[in-house]
Each structure stands twice: as structure tokens, then as C-alpha cells.
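**Q** The amino acid sequence is not available; the structure is as follows:
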């Protein structure tokens, strides 16, 4: 009986040591895989750690004063982060009076009334993270 018990203990100790070794090696691999690659100096693109935003406008044409809903998703941004709508005015990005927060599931939705006639270049922004631009024609 004693020899069976000692064999079981030895097997359990060996299995535990093997499990520990496998987990330790796996954790090292995960830590290495999660390390972000450096971005080239002077790159116009944000680093992967900064996150990303997408944007889609509910309409590509609207009458002056009409409402457009902007929706999108975020990646790498915290739930509750504030996103603002911006438009390009004389070559500079200006923040409009439309903002919202990132919801659970990494999505957002915001409404904006567009008054300036012409082609509006718009984007959403959270800190240094910006979306691609969308164009809405205001008639």
C-alpha cells in the first residue's frame, strides 16, 4: 500500500512540474507576442497601442441644418472615452458641438446638424486617436 501511495505522489509531483514548465513557457510566449512593434520615427500613423476609430455617416448628402448620425467602433480605447466630431475648416481640423462616449462593445453613435453648405470633411477623435475622414455634401 505504501509503494502505491508513493508512486501516486511521485506522479503527481512530476505532472505538477511539467504543468508549471508548460505554463511558464506559454506565458513567456504570450508576453513576447503582446509586445508592440515600434513605429518608425516620424511616422504619420499612430502606434498600435494608441487604438483606432472607424466612422460611417448615415447620409452622404443632407440639406443645410439637416441631421446626420455618425456611428463607428473603437479598438484599444476604454469604455467611457469621449469622442468628438471634427470638420476641416480652411485646412485646419475644428471640433464641432457633437460628442459622445464609447459604449460597452466598443461602439459609439452621435448626431450632428450640419449647416455649412458644400463638401464637409469630417472625422471623430479621442485624444490622439482619429478616424479616417468621411465626406458629407451639405446643400
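**A** Happy to help now that I have it. All of these numbers come straight from a predicted model, not from anything done at the bench. Numbers count the residues shown, from 1 in each chain.
**Q** contacts, neighbours, all on C-alpha from now
**A** Will do.
**Q** Same question for stretch 111-122: list its buried residues.
**A** Neighbour counts over stretch 111-122 (16 or more other CA atoms under 10 Å) mark 111-114, 120-122 as buried.
**Q** before we go on, here's another structure to hold up against the first:
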């Protein structure tokens, strides 16, 4: 700092022009109502408007986003093997972890290529083969677990 800057800073501090901001609690406010574009707003008016809004009938979530029937989605119909196979197809297509990156752009050529590969895998024979493999694996695991359980009749 040069001498002029130091002198100006010292004058401002000594003169008291630099002071911390002072806040006033709402209960102690004595000035006029804070005006907005439409004029002064009184707390009672805001509370009344809020109560009128809350008294109105609200739309159901189905009205906002639609129901499962309107989307022609059968809820609860997927088996565990189908869900796992779908996840495996997404992993093979390179979608897992890819969309969470900061540089993800759904319009990029890379995203379109990965999505197209997922669609091809998901609706191709790879998906049905994976479902069959997983269902067969589940049946084998169930058979092994029941065969290895101890006999409960005491023999």
C-alpha cells in the first residue's frame, strides 16, 4: 500500500464511516411496512392468502405424473431374475456409473451409443438368455440349500 491509501483507510476508520451492519428484530421494527411491487404487504394478508391456498382441493399425485395404468406399466410383475438381468444388460452397455459423472451429456454421441447398445441387449436374445441363466441358478441354489438342511425329525 502506498501512503495515500493508508491515509484514506485511517481517515475512514477514525471517522466512523465503516461500521458493522446492525439488524433489527421484527418485533422492534418501527419503520413503515416494507413495500413490494404491489404495495405494502401485511402479515395478516399473507397468512390469509396461504390459508385460502391450503383450503383448496389439491391434485392427487396420479394427476401430476399419471398412474401405472396410464403408462401401461405392470407394477410388481418383474421377477428378481428379470431385474438382475436388466441390470447386467445396463452394465454391459456401459451405463452404470456413466450417468453420474459431471460431464454426462445425454445428447452426446457416446451417450446415444451406450443407450442404443442397452436397448439392443435388453430386447435381444442376450436378455432372455441371462434371465434363463439366473432362474436356473436360483433353482440350483434353492435345491442345494434345502438338501443341506439338517433333518428335523430327530433321525
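**A** That came in fine, so what should we check first? Just so it is clear, the structure is predicted and the values come from calculations on it, not from any experiment.
**Q** what's the TM-score here?
**A** Once superposed, the chains reach a TM-score of 0.24 (TM-score structural alignment, normalised by the length of structure 1), with 59 aligned residues with a CA RMSD of 5.2 Å.
**Q** Tell me where structure 1 has helices.
**A** 2-34 (DSSP state H).
**Q** all strands of it, in order?
**A** Taking DSSP state E as the test, the strands found in structure 1 are 52-53, 56-57, 61-62, 66-75, 82-89, 92-101, 107-114, 118-126, 129-130, 134-138.
**Q** and the last one, what does it pack onto?
**A** Right, strand 134-138 of structure 1. strand 56-57, strand 61-62, strand 118-126 (3 or more CA pairs under 8 Å, 6 or more residues apart in numbering; DSSP states H and E).
**Q** how about the strands of structure 1 in JSON lines, adding distance to residue 8 of structure 1?
**A** As requested, the strands of structure 1 are exported to JSON lines (distance: least, CA to CA, whole Å):
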{"stretch": "strand 52-53", "distance to residue 8 of structure 1": "53"}
{"stretch": "strand 56-57", "distance to residue 8 of structure 1": "62"}
{"stretch": "strand 61-62", "distance to residue 8 of structure 1": "75"}
{"stretch": "strand 66-75", "distance to residue 8 of structure 1": "49"}
{"stretch": "strand 82-89", "distance to residue 8 of structure 1": "58"}
{"stretch": "strand 92-101", "distance to residue 8 of structure 1": "57"}
{"stretch": "strand 107-114", "distance to residue 8 of structure 1": "53"}
{"stretch": "strand 118-126", "distance to residue 8 of structure 1": "58"}
{"stretch": "strand 129-130", "distance to residue 8 of structure 1": "57"}
{"stretch": "strand 134-138", "distance to residue 8 of structure 1": "67"}
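**Q** Can you say which of those is nearest to residue 15 of structure 1?
**A** Distance to residue 15 of structure 1, taken as CA to CA, is lowest for strand 66-75 among those, at 39.6 Å.
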